[in-house]
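Colleague: All I have is the shape, not the residue letters:
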C-alpha cells in the first residue's frame, strides 16, 4: 500500500502543499485554525512526517520558481528583476528560467523546479503550455500566471496590467492629438494578450465612429521596421499607430527614419509597456506605462501571502496603467 504523502495531506485539508510544509516546520506564520485542520488531515490519512528526510531537503526551503516566456524582451527582464529583488528582500531565493516561447521547454523547466522542491512558481506562460499547469496541479505547488493567461484562473490566479484601459488611453490620446487614421500594429493574431491590448483601441475607434485597421505580426523591432515600410507604401493615409509593445514601436521609428518620415509630426506613434528605452530614444516614445517594478513587487507579496498565511489570491487582478506622453505622438 502506498504511503500517504504531503500532497495527500494538502488535498485532504484543502490547503496548499507549502502550507502543510510550514505546519510540519512548526512555523508561526500559519494560523492556529489552519494548523489544526492540517494536523487533523494527517491523522485521518495516517501521514507520518519523516523529519530526517526533510532536513536533507532544507536547503530548498524558501525557493521560488520564476518562469518567463521571453527574457530577451526588456519588459519581461525588468519584470523578472523586480520580482526577484522583492523576494530576496523577504529572504527567499529565486530560480529563473527563460522558455523562449516553447511549451515543451516550459514543461521541462517546471518539472525540474518541482523536483527541486520549489515552494511556489510565478509563470509568464508560453502559449500552448497548458500541460505545465497539469504538472503543477498534480504536485500541489501554488502557482500564479502573470502577464499572460493560458490556464484556469480559479486554480492558477492571474495578474497583469490593465491592458484594455492602457490601449483605450493611447487611442483616445491619438484621436485628441488630431490623428485621422490610426492603426494597431504588432502582436500575433488570435493570442489572448493581443486581443486584450487591442480591446481598448477598438472601443475608442467605435466611440469615435472610425474604422479600425490592424497589422499583426511578431512583437519585435524587426517587424516594426517592416511595418513602417509597409504602411508607407501600401496605406499612406494612415498617420498614427498604437503598437502592441515598445519593441514594435522602436522598430517603426527606425523604419520611418530610413524613409525620412518624421515621427511626431508626419506620423504619431505610441508604444506599450514604457520600457526604459522609451525615454532615451529620439524622438522620445510615448508609451502606456505599466509600472513594471510595482507590479513585480505586488506579485512577490501576493505569492508570499499565499505561502505564509494561506491567503489565496483572487482569480484575476489588473494593475493600474497610465499614458506617458512624449514627442513621438506630438507631445513635448
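Modeller: Cool, got the structure. Being a predicted model, the structure only gives us computed values, none of them experimental. Residues are numbered from 1 along each chain as shown.
Colleague: switch to C-alpha atoms for all contacts and neighbour counts from now on
Modeller: Fine.
Colleague: buried ones in the host helix or strand of residue 248?
Modeller: Using DSSP states H and E, residue 248 sits in helix 246-259. By 16 or more other Cα atoms under 10 Å, the buried positions in helix 246-259 come out as 246, 247, 248, 249, 250, 251, 252, 253, 254, 255, 256.
Colleague: How about the contacts made by the fifth one?
Modeller: This means residue 250. 221, 224, 271, 285 (Cα atoms under 8 Å, 6 or more residues apart in numbering).
Colleague: Identify the residue nearest the geometric centre of the protein.
Modeller: Nearest to the mean C-alpha position of the chain, by Cα atoms, centre = their mean, lies residue 147 at 2.0 Å.
Colleague: structure B:
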C-alpha cells in the first residue's frame, strides 16, 4: 500500500515552504493567488486530501462524526442512525447525517463533502457501488471509518465491518416455520445477488436443504408495495405456498396488506415471518413474527467502537456480527 502524501510532500512538489502550504489549507489571505494556484496544483498532482479532522483533534476541538446512511426512509436504518447519534452526543461529539437514498453518486458527493468539512470519523451504512475501492477518498484522508450493516470495500483491515448475523436469522425463521408445520415455504424480497440478500437467503436455503424441502424465492425491491404484490400473486396463482420468510419487515407488512385484500387469514391460512423486528411488528394486527436484530443496541455498540478508535486508538475488529433472535407472534403462530 502506497504511503499517503503529506504536507511536506506537497511543499516539496510545489517548491514552497511547509508553512505556505499550511496557510493555503487554512485559506489564509496572506497567500498570493499565484502561489495558492501552484500549491493547489501540487495537491492535485499528488492526490493529496487534507485531513482537517486530525488537525481539529490535535487542536482539542470536539470531533464531528459523519453518519452516511443508505435509506433513512426505512425505519430500520433510521433507528440505527438515531441510536448512534445519541451515543455520540452523550460523549460530546456532534454528528452530521446524510441519506444517500441508495444513490452511489450521491454517496460519493456526501462523503467528499464530509471530508472537506472535517469529520473526525465515519460510520457508513453504504449503498452498493460497482467500484471495489469506493472508500478510497476516506483512506487517503486518513479518517477512521467503519462499514456497518453492508460492506462495499473488502479492505476490512482499513475499514472494519460490523453487521448482524443475518445468516443465523434466516435459519431461525425457517426452522420456526417448519416447526409450525409449514413445508412449502418461500423467501420473499431483497434484490437478487446483493450481499445482504444472499446473507439472509443463505440461512433459509440451508435449512430447506437439510429438511429436504424445495426452496422458492421471489426477489425484488424490499418495499411494502413489493410485498403486497407478491401476496396477491400467491393468493391468486400459487395457493400451494403456505408460508414465507421475508427479506425485511417492510416486505412482510406489505404481504399482510395484500393477504388482507385477498381474504387470506395470516397466521392460520398462511404463516409469515419478517426480518429486523421494527417497532411496527408488535403493533400491527396480526402481530408480525420477525427476526429481531436489536438495531438500537447495534447502533450504540457501533458508536462506542468508533469512539474507542478515535479516543484510545483501539481499532475495531475487522469483522463483527452481532447476534439475532426469533420473535414469534400471531402471524406465524396463529391461535
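Modeller: That came through, no problem. Not measured: the values here are computed from a predicted model.
Colleague: matching residues in structure 2 for the helix holding residue 248 of structure 1?
Modeller: The aligned range for helix 246-259 of structure 1 in structure 2 is 249-262, by TM-score structural alignment.
Colleague: before we move on, what about stretch 173-186 of structure 1?
Modeller: So stretch 173-186 of structure 1 is aligned with residues 176-189, judged by TM-score structural alignment.
Colleague: Span of the matching stretch from start to end?
Modeller: In stretch 176-189 of structure 2, first residue to last residue: 19 Å (Cα to Cα, to the nearest Å).
Colleague: tell me which residues in that stretch are buried?
Modeller: 176, 177, 178, 182, 183, 184, 185, 186, 187, 188, 189.
Colleague: again, but for stretch 56-71 of structure 1
Modeller: So, applying 16+ other Cα under 10 Å, buried residues of stretch 56-71 of structure 1: 61, 62, 63, 64, 65, 66, 67, 68, 69, 70, 71.
Colleague: swap in stretch 143-152 of structure 1?
Modeller: Quick answer for stretch 143-152 of structure 1 (16+ other Cα under 10 Å): 143, 144, 145, 146, 147, 148, 149, 150, 151.
Colleague: returning to that earlier point: measure the residue nearest to the centre of structure 1 to residue 70 of structure 1 for me?
Modeller: 12 Å.
Colleague: same question, residue 209 of structure 1
Modeller: 37 Å.
Colleague: circling back: need the contact list for the aligned partner of the residue nearest to the centre of structure 1 in structure 2.
Modeller: Counting by TM-score structural alignment, residue 147 of structure 1 corresponds to residue 149 in structure 2. Residues counted as contacts of residue 149 of structure 2 (Cα under 8 Å, 6+ apart) are 125, 161, 162, 163, 164.
Colleague: on average, how far is the helix ranked longest in structure 2 from the matching bit in structure 1?
Modeller: Longest helix of structure 2, by residue count under DSSP state H: helix 295-312. Once fitted to structure 1, helix 295-312 of structure 2 is off its aligned match by 0.6 Å on average (mean Cα distance after the TM-score superposition for structure 1).
Colleague: okay, and that helix goes to which residues in structure 1?
Modeller: With TM-score structural alignment as the criterion, helix 295-312 of structure 2 aligns to 292-309.
Colleague: got the contact list for that stretch?
Modeller: 16, 18-19, 22, 29-31, 75, 78-84, 86-87, 119-120, 142, 144, 159-161, 273, 311-313, 319.
Colleague: Now which residue in structure 1 aligns to residue 159 of structure 2?
Modeller: Residue 159 of structure 2 maps onto residue 156 in structure 1, by TM-score structural alignment.
Colleague: and the closest residue to its match other than its chain neighbours, which of the three is it?
Modeller: The shortest distance from residue 156 of structure 1 to any non-neighbouring residue, by Cα to Cα, 6 or more residues apart in numbering, is to residue 144 (5.3 Å). At residue 144 of structure 1 the chain is in strand, as set by DSSP: H, G, I helix; E, B strand; the rest coil.
Colleague: Tell me the counterpart of residue 137 of structure 2 in structure 1.
Modeller: Under the alignment (TM-score structural alignment), residue 137 of structure 2 maps onto residue 135.
Colleague: wait, that match sits on residue 112?
Modeller: No: using Cα atoms under 8 Å, residue 135 of structure 1 is not in contact with residue 112, being 10.7 Å away.
Colleague: Pull up the overlap in contacts between the two.
Modeller: Joint contacts of residue 135 of structure 1 and residue 112 (Cα under 8 Å, 6+ apart) do not exist.
Colleague: of the two, who's got more company?
Modeller: residue 135 (15 against 12; other Cα atoms under 10 Å).
Colleague: did I read that right, the more buried one in a helix?
Modeller: Yes: according to three-state DSSP, residue 135 of structure 1 belongs to a helix.
Colleague: Determine the three-state secondary structure at the closest residue to it other than its chain neighbours.
Modeller: Closest residue to residue 135 of structure 1 apart from its sequence neighbours, by Cα to Cα, 6+ apart: residue 111 at 7.1 Å. At residue 111 of structure 1 the chain is in helix, as set by three-state DSSP.
Colleague: Count the neighbours of residue 111 of structure 1 for me.
Modeller: 15.
Colleague: so how far is residue 92 of structure 1 from it?
Modeller: 20 Å.
Colleague: now do residue 180 of structure 1
Modeller: 51 Å.
Colleague: likewise residue 285 of structure 1?
Modeller: 36 Å.
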